[in-house]
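> From the sequence below, what's the structure:
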Amino acid sequence: MNTVRTVKVGGDYHYTIAIGADLLADGARLAHMLRGRHALVVSDGNIAPLYADRVEAALRAARPDLVLQRFVIPPGEQEKTLARFGECLEALASLGATRDATVLALGGGVVGDLAGFAAACWMRGIDCVQLPTSLLAMVDSSVGGKTAVDLPAGKNLVGAFHPPRAVIADTSTLRTLPDRELRAGLAEVVKYGAIFDAHFLHWIEGHAEALLARDEAALAHAIALSCEYKADVVARDPFEHGDRAMLNFGHTFGHAIESEQGYAGTTGEGLNHGEAVAVGMVLAARLATALGMAPTEDADRLQALLQRLGLPTAIPVGLAPESLLARMRLDKKADARGLRFVLWTGAGKACITSGVDEGAVLRVLTHG
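Next comes the predicted model:
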């Protein structure tokens, strides 16, 4: 019998995260999340051929009355646009989706963000069930209800907070996940240890090879613990007015890199999200050291772990520090006092720091 782990997200917008193998074929579990008779499966050109038929067959067996359609976008961050968002709304219109309809986001973070934003806006908000198929989406973007699309000016600048009705993470999908995407997800797993729990960071160091080898027990433990950390902070701060911002450790630097590269990670011409966050975490740790907040040894340890996991830890060649700094000024985490970063005072101890001197940031961007 498959073991299903559950993590409960509390607060005013409570829901459950289910983690286990073969959950996409569990029609009863999927159908239980649908309040009405309309459902739109949103996926992309990589994931839909692998799993969409399975999800739809399971739903139809459990709910023969269901009016079910599929909307598929091309893969890649560059597709997370207002234009694709509009097409998703048109798909809901074609479905005849009513106020009790459900959007099923089947895929990675791009699909989850786009589908969740469409669900947030259709008739001022309908249910969204997140079905993450990448490690990164399982431990990060599917949990917490942050939905958005990108603009040429920056990442995730247009969006809404829209907590999901449920998250169903089928760990068997990780068997087909490309190695690069697995490593990208491990960057976000490392983030939770870096900002919340030095013991978890130590556990990752001891299980790095098992995680890279896709050991199911190790991955399930890493996913469940990551989700528990995120669920705890989301319950306290659902709209990112305080502590939840700590989840952005490494993201200010990382988003600037992604934006400057034109979200070219999917084509292999740039870093993907997890890779950019890996670089960003190292830069954030180095910035904390430069500001006298944390020891150099902790930054070295973080960099070494990310390198063991096969992740980049340096800014890609050809990106100008001044251009990256300009991107950060537009980052949605900036405030009236200037640049705002999630830094740390050492492993497992994150803090939000506003009004960071741009000169210090520029020196880190230039010299690492």
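> alpha carbons only for contacts and neighbour counts from here, please
Will do.
> Apart from its neighbours in sequence, what residue is nearest residue 260?
In this structure, residue 260 finds its nearest non-sequential neighbour in residue 324, 6.8 Å apart by Cα to Cα, 6 or more residues apart in numbering.
> Just give me the neighbour total for residue 19.
Other residues near residue 19 number 23, with proximity taken as other Cα atoms under 10 Å.
> Does it touch residue 172 like I think?
No: using Cα atoms under 8 Å, residue 19 makes no contact with residue 172, being 10.0 Å away.
> residues contacting the spatially most central residue of the chain?
For the chain, the residue nearest the mean C-alpha position is residue 141 (2.8 Å; Cα atoms, centre = their mean). By Cα atoms under 8 Å, 6 or more residues apart in numbering, the contact set of residue 141 is 109, 112, 113.
> To check against the first, give me the structure of this:
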Amino acid sequence: MQTLNVDLGDRSYPIFIGTDLFHPDNLTPYIKGNQVLIVSNETVAPLYLEPLKAVLPAVQIDDVILPDGEKFKTLAQLNAVFDRLLECRHNRTTTLIALGGGVIGDMTGFAAACYQRGVNFIQIPTTLLSQVDSSVGGKTGVNHPLGKNMIGAFHQPQVVLASVDVLQTLPDRELSAGLAEVIKYGLVYDEGFLGWLETNMSGLIGRDASLLSYAIYRSCELKAEVVAQDEKESGVRALLNLGHTFGHAIESCQGYGNWLHGEAVAVGTVMAADLSQRLGWISSDDYQRVVQIMQAANLPVTAPRGMTPEEFMTLMSVDKKVVDGQLRLILLKALGKAVVTDQFDPAALQQTLTRFAA
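I've put the predicted structure just below:
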């Protein structure tokens, strides 16, 4: 097992990465009080709920099982978590455990942030995307029909358990979606890591445990460094949203869940690279590297058919990175170096949207 630390003073916490992580030693120290509520979904619970319960200390253990999918990341489903907490009389020393992918992690964290004005929670992410991204850093929330992740709070977990074992049951499409976020770290911060991914992509797609462990470790290491500098995304943390402004527009337009988050981010990242090339910041060869690594990860590189430039602009205008009506984008100054900027030629953005939208 490898351990990383997210350094946030008295709110610091460890990330455990490895195999066979369902062990009392990894959980008991982080459970406060004598009550636990496990939040999972209909896909993950049949696989891992009982093994998790078996290693928890002898406390009151309750669970709530939600429908699976991004379209269920709503206030209505969040209320089911609150219903269960109240029905089972959980007090303010309870610990919530998120057992699932990014949707479950975000919703559980948001419930923990809100219930009795804040209780403890533990992240046990079961998808690659959630292991390398959403489970780390304390971003929690739900979607709204008019915008993704527009309702939420920052609330840090007690511990994150990223078990490589669970990725063996992950569908191929979900694995590829997670690789989009892994690739992002190389593009934003570390061209050397990007090169490593290019060399080892076939092994990652083949679920080589040692390769996946390193990819998860390096991704979490980079994210932990950023979160320690900028917990609430007032500065450098926004760089982690490379591809997300375009990608969130795709998700919103297509209906949450029809495109996986990582698939939309992959296309959004290619669009950001296209715009960066038009601005003269990266070369055509750099742009092709972005396209090729996404394709090697079995990810889409073109926008949904029928989505118009006007739809992109309308949906991008409600992105969280819009400040005082000014759209800001994360673009590439070079491979391994990203910037947050509103200093781009609107005509170049329109050319990118026209190229990718029907």
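> sorry, back to before: which one in structure 2 is aligned with the residue nearest to residue 260 of structure 1?
Mapped onto structure 2 by TM-score structural alignment, residue 324 of structure 1 lines up with residue 312.
> what's the mean distance for whatever helix or strand that match lives in versus structure 1?
Assigned by DSSP states H and E, residue 312 of structure 2 falls within helix 309-316. When structure 1 is superposed, helix 309-316 of structure 2 averages 0.8 Å from its matched positions, counting by mean Cα distance after the TM-score superposition for structure 1.
> Show me the contact partners of that helix.
146-147, 245-246, 248-250, 252-253, 327, 350, 353-354, 357-358.
> Next secondary structure after it?
Tracing the chain past helix 309-316 of structure 2, the next element assigned as helix or strand by DSSP H and E is strand 329-334.
> and the angle from that following strand to helix 309-316?
Counting by axes from the mean of the first three to the mean of the last three Cα atoms, to 10 degrees, strand 329-334 of structure 2 lies at 100 degrees to helix 309-316.
> Strand 329-334 of structure 2 aligns to what range in structure 1?
Mapped onto structure 1 using TM-score structural alignment, strand 329-334 of structure 2 covers residues 341-346.
> quick one: secondary structure of residue 93 of structure 2?
Following DSSP: H, G, I helix; E, B strand; the rest coil, the label given to residue 93 of structure 2 is coil.
> May I see the buried residues of the lengthiest helix in structure 2?
If you go by DSSP state H, structure 2 has its longest helix at helix 209-229. Residues 209, 211-213, 215-224, 226-229 are the ones in helix 209-229 of structure 2 that count as buried (16 or more other Cα atoms under 10 Å).
> So which residues of the stretch 251-368 of structure 1 form helices?
Assigned by DSSP state H, counting those that start in this stretch, the stretch 251-368 of structure 1 shows helices spanning 251-260, 273-290, 296-308, 321-330, 358-367.
> Would you mind giving these as CSV with distance to residue 55 of structure 1 and mean neighbour count added?
Listed next are those as CSV, based on distance: least, Cα to Cα, whole Å; neighbours: other Cα atoms under 10 Å:
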stretch, distance to residue 55 of structure 1, mean neighbour count
helix 251-260, 32, 25
helix 273-290, 26, 27
helix 296-308, 34, 17
helix 321-330, 39, 18
helix 358-367, 45, 15
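> could I get those as CSV with distance to residue 38 of structure 1?
What follows is the helices of the stretch 251-368 of structure 1, written out as CSV (distance: least, Cα to Cα, whole Å):
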stretch, distance to residue 38 of structure 1
helix 251-260, 35
helix 273-290, 32
helix 296-308, 43
helix 321-330, 39
helix 358-367, 49
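> looking at those, which is closest to residue 103 of structure 1?
Proximity to residue 103 of structure 1 (Cα to Cα) singles out helix 273-290 among those, at 23.9 Å.
> equivalent range in structure 2 for that closest one?
Using TM-score structural alignment, helix 273-290 of structure 1 corresponds to residues 261-278 of structure 2.
> which residues sit in contact with residue 43 of structure 1?
Neighbour list for residue 43 of structure 1: 52, 70, 71, 72, 73, 105, 106, 107, 111 [criterion: Cα under 8 Å, 6+ apart].
> and the corresponding residue of structure 2 for it, helix, strand or coil?
Counting by TM-score structural alignment, residue 43 of structure 1 lines up with residue 40 in structure 2. Of the three states, residue 40 of structure 2 takes strand under three-state DSSP.
> any idea how far residue 40 of structure 2 lies from residue 183 of structure 2?
27 Å (Cα to Cα, to the nearest Å).
> Same check on residue 250 of structure 2?
In this structure, residue 250 of structure 2 and residue 183 of structure 2 are 19 Å apart, going by Cα to Cα.
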